[in-house]
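J.: here are the coordinates; sequence isn't available:
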């Protein structure tokens, strides 16, 4: 699922000046890439990306001024394709009359900003990548533990929020409780955040809803975090086999992206906050190339080989 962005959203977000076609601001924007039409201004329209926002700055408009009036009119008429979401002029530059005429004929909104072209383009791209990214919402708690984004999952009442509260008390940071909005920024990157309505809030049964930022300070929360590790909390089952060495590696798939997953059994007496801290630190060590379980197995294998060699003698 992706959010929908319209030209009207862009006008509101960046305080853009609407120069033509107020009634066309409902047009959807479906790609995050922008296009600066240098080749089109020179007359090459073979690969004109009409699905993108068209951004015209000082370079493009200065080039147009050097063309004769008839050539400029023809180029801009062909440039103003009806499928273009909108055309944005930067630096509050004067808009060529031929561009206004072509845009009105094709009913393409023309907008203007006072910002510099490169800076504005970067801001718009970031905004669109965030709002057009594939997304989903999962039931869980997202915590930043030693710089590792840990997504706690499990059935209702298993202790996710209480564990998150203990982790916050130990100096870690809460991102989201109960509902985690997850966005895919690129192929292997998932970022989680909290819905605005419940941001910084934590629900503790028997106490109620608490505001973590108010109680523990701004350093106890953050707005978003990349998800690096999923920890599934489940009630301890005596007949269930749990990994005791750490060699069994599982993955959890979110929006077609695989995230390393650990399953931690819950029962009275287990300090889940400490276990999750250790899991996060161990995850960081694995990324640095140190795998304690594999090293143990290698040393054990070597010890057995040495013992066999000694017995043969």
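T.: Received it, and whenever you're ready, just let me know what you need. A quick note: this is a predicted structure, and the numbers were derived from the prediction, not measured.
J.: Please make it C-alpha for all contacts and neighbour counts, starting now.
T.: Fine.
J.: Contacts only, for residue 79.
T.: With contacts defined as Cα atoms under 8 Å, 6 or more residues apart in numbering, residue 79 is in contact with 40-41, 45.
J.: cutoff 10 Å now
T.: If a contact means Cα atoms under 10 Å, 6 or more residues apart in numbering, then residue 79 has 37, 40-41, 43-45, 48, 50, 54, 73, 99, 102-103, 106 as its contacts.
J.: Can you tell me how far the nearest residue to residue 247 once chain neighbours are set aside is from residue 165?
T.: Beyond its immediate neighbours in the sequence, the residue positioned closest to residue 247 (Cα to Cα, 6 or more residues apart in numbering) is residue 293, lying 6.2 Å away. Using Cα to Cα, to the nearest Å, residue 293 is found at 30 Å from residue 165.
J.: here's the one I want to compare it with:
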């Protein structure tokens, strides 16, 4: 399902620490509804064919240089036309400041004008990524998300099977908690998934018999992380003699989340097994596979060489 229907311009201002040049306007009333942005160079010259007014308009060095050659009357005319469309806001980059005539036109049209010292291309990339996260399809999964050596490890399984205990041991081994119990997952593009905790349970872990513990308070800020890309799923399940478990890892299993297949390992639980070490090893092994080395394939190659020799 989709995430948000809109993001307020006040949220964008706070997120990127933008200067507000139209202080008379309430930024909560201006809504952003799409993740794309636009540099209105052609529009300032009067070309509005295929113009998308729902996008944030970003003014960079080129647009500022063009405007500097115009008189105040010409600037007012250009922006009066631009502001006749219901655009969410205009953002000036590289520390460029809008002329007072532009601020007056914007205030009249109730279009916020903001500013930043960041370079145009760098700011646009950060803004688009942020908006993609806001508008990305999302879902929630019952599980625990931990950052293990940079790999996002999503631990799933039935309630009470030991997910939180495994996460706590991983934290004690120097890894970082992202979310316990409920993981909010977003798909900002067709290749990656990002998980985070609901704000109400952020940094908290529930341990049966003990209760709620605050990981950030107990272990410090280095033990938690706000958001993490999901790279691997560990599915904990009760061990049964009747089921055959993969012992070589020659073929990968996958779990489909929001249309993306994520590598998944089913891990049988038996007394005496150290779940944290197994999860840690699975994350390192997955990372090694991404770097081009597969231990199972190496074993197969050795066996074949031994047979052929």
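T.: Received, thanks. Everything quoted here is computed from the prediction, not taken from an experiment.
J.: Would you give the TM-score for this superposition?
T.: The TM-score (TM-score structural alignment, normalised by the length of the second structure) is 0.85; 304 aligned residues with a Cα RMSD of 2.8 Å.
J.: buried subset of the contacts of residue 79 of the first structure?
T.: With burial judged by 16 or more other Cα atoms under 10 Å, the buried subset of the contacts of residue 79 of the first structure is 37, 40-41, 43, 50, 54, 73, 99, 102-103, 106.
J.: was I right about residue 196 of the second structure contacting residue 179?
T.: Yes - between residue 196 of the second structure and residue 179 a contact is recorded at 6.0 Å, counting by Cα atoms under 10 Å.
J.: What lines up with residue 144 of the first structure in the second structure?
T.: Taking TM-score structural alignment for the superposition, residue 144 of the first structure sits opposite residue 147 in the second structure.
J.: Confirm that that match lies within a strand, as I assumed.
T.: Yes - the secondary structure assignment for residue 147 of the second structure places it in a strand, going by DSSP: H, G, I helix; E, B strand; the rest coil.
J.: Just give the nearest non-adjacent residue to it, would you?
T.: In space, and not counting its chain neighbours, residue 147 of the second structure is closest to residue 176: 5.1 Å by Cα to Cα, 6+ apart.
J.: Name the nearest residue to the equivalent of residue 99 of the second structure over in the first structure, ignoring sequence neighbours.
T.: Alignment note (TM-score structural alignment): residue 99 of the second structure maps to residue 95 of the first structure. Spatially, and ignoring its direct neighbours in sequence, residue 95 of the first structure is nearest to residue 89 (7.4 Å; Cα to Cα, 6+ apart).
J.: Who are the contact partners of the equivalent of residue 189 of the first structure over in the second structure?
T.: Alignment of residue 189 of the first structure against the second structure is given by TM-score structural alignment, with residue 192 as its counterpart. Contacts here follow Cα under 10 Å, 6+ apart; on that basis residue 192 of the second structure touches 186, 229-231, 258, 260-262.
J.: One more: residue 154 of the second structure?
T.: In this structure, residue 154 of the second structure makes contact with 141-147, 163, 167, 178-180, 183, 195, 228-235, 262, 264, 279, judged by Cα under 10 Å, 6+ apart.
J.: the more surrounded of residue 293 and residue 165 of the first structure?
T.: Counting neighbours by other Cα atoms under 10 Å for residue 293 of the first structure and for residue 165 shows that residue 165 has the greater number, 20 against 14.
J.: Which one's more surrounded, residue 196 and residue 179 of the second structure?
T.: When residue 196 of the second structure and residue 179 are compared for neighbours, residue 179 comes out ahead with 31 against 25, by other Cα under 10 Å.
J.: Where does the aligned partner of the more buried one in the first structure sit: helix, strand or coil?
T.: Under the alignment defined by TM-score structural alignment, residue 179 of the second structure is paired with residue 176 of the first structure. Here residue 176 of the first structure takes the strand state, with states given by three-state DSSP.
J.: Is residue 176 of the first structure in contact with residue 213, as I believe?
T.: No - no contact is recorded between residue 176 of the first structure and residue 213 when judged using Cα under 10 Å, the distance being 12.0 Å.
J.: got any residues that touch both of the two?
T.: When Cα under 10 Å, 6+ apart defines a contact, the residues bordering residue 176 of the first structure and residue 213 alike are 199-201, 221-222.
J.: Give me the subset of those lying in strands.
T.: residue 201 (DSSP state E).
J.: tell me the two of the shared contacts of residue 176 and residue 213 of the first structure that are most distant?
T.: For those, the farthest-apart pair by Cα to Cα is 201 and 222; their separation is 11.7 Å.
J.: Now list whatever residues contact both of those two.
T.: Counting by Cα under 10 Å, 6+ apart, the common neighbours of residue 201 of the first structure and residue 222 are 174-176, 194, 213.
J.: In the second structure, what stretch matches stretch 211-225 of the first structure?
T.: Stretch 211-225 of the first structure corresponds to residues 214-228 of the second structure when matched by TM-score structural alignment.
J.: So for stretch 66-73 of the first structure, what gets flagged as buried?
T.: 72-73.
J.: Which one of the contacts of residue 192 of the second structure is nearest to residue 211 of the second structure?
T.: In terms of Cα to Cα, no member of these lies closer to residue 211 of the second structure than residue 230, at 27.0 Å.
J.: That closest one and residue 184 touch, don't they?
T.: No - applying Cα under 10 Å as the test, residue 230 of the second structure and residue 184 come out as separate, 11.1 Å apart.
J.: returning to that earlier point: show me the common contact partners of residue 196 and residue 179 of the second structure, please.
T.: 144-146, 202, 225-228.
J.: quick one: which of those is most hemmed in?
T.: Neighbour counts for these were taken using other Cα under 10 Å; the highest belongs to residue 145, which has 33 neighbours.
J.: In the second structure, what residue corresponds to residue 298 of the first structure?
T.: Under the alignment (TM-score structural alignment), residue 298 of the first structure pairs with residue 301 of the second structure.
J.: Report how many residues lie close to that match.
T.: The burial count for residue 301 of the second structure: 12, using other Cα under 10 Å.
J.: Residue 265 of the second structure versus that one, what's the distance?
T.: Residue 301 of the second structure sits 23 Å away from residue 265 of the second structure, taking Cα to Cα as the criterion.
J.: Next one: residue 216 of the second structure from residue 163 of the second structure, what distance?
T.: Distance, residue 216 of the second structure to residue 163 of the second structure, by Cα to Cα: 18 Å.
J.: higher neighbour count, the two?
T.: Summary of the neighbour comparison: residue 216 of the second structure and residue 163, criterion other Cα under 10 Å, with residue 163 having more neighbours (25 against 17).
J.: In contact with the nearest residue to residue 222 of the second structure once chain neighbours are set aside, which residues?
T.: Counting by Cα to Cα, 6+ apart, the nearest residue to residue 222 of the second structure once its immediate chain neighbours are dropped is residue 176, at 7.0 Å. Remark: with contacts taken as Cα under 10 Å, 6+ apart, residue 176 of the second structure is in contact with 145-150, 152, 167-168, 170, 203, 215-216, 219, 221-226, 228.
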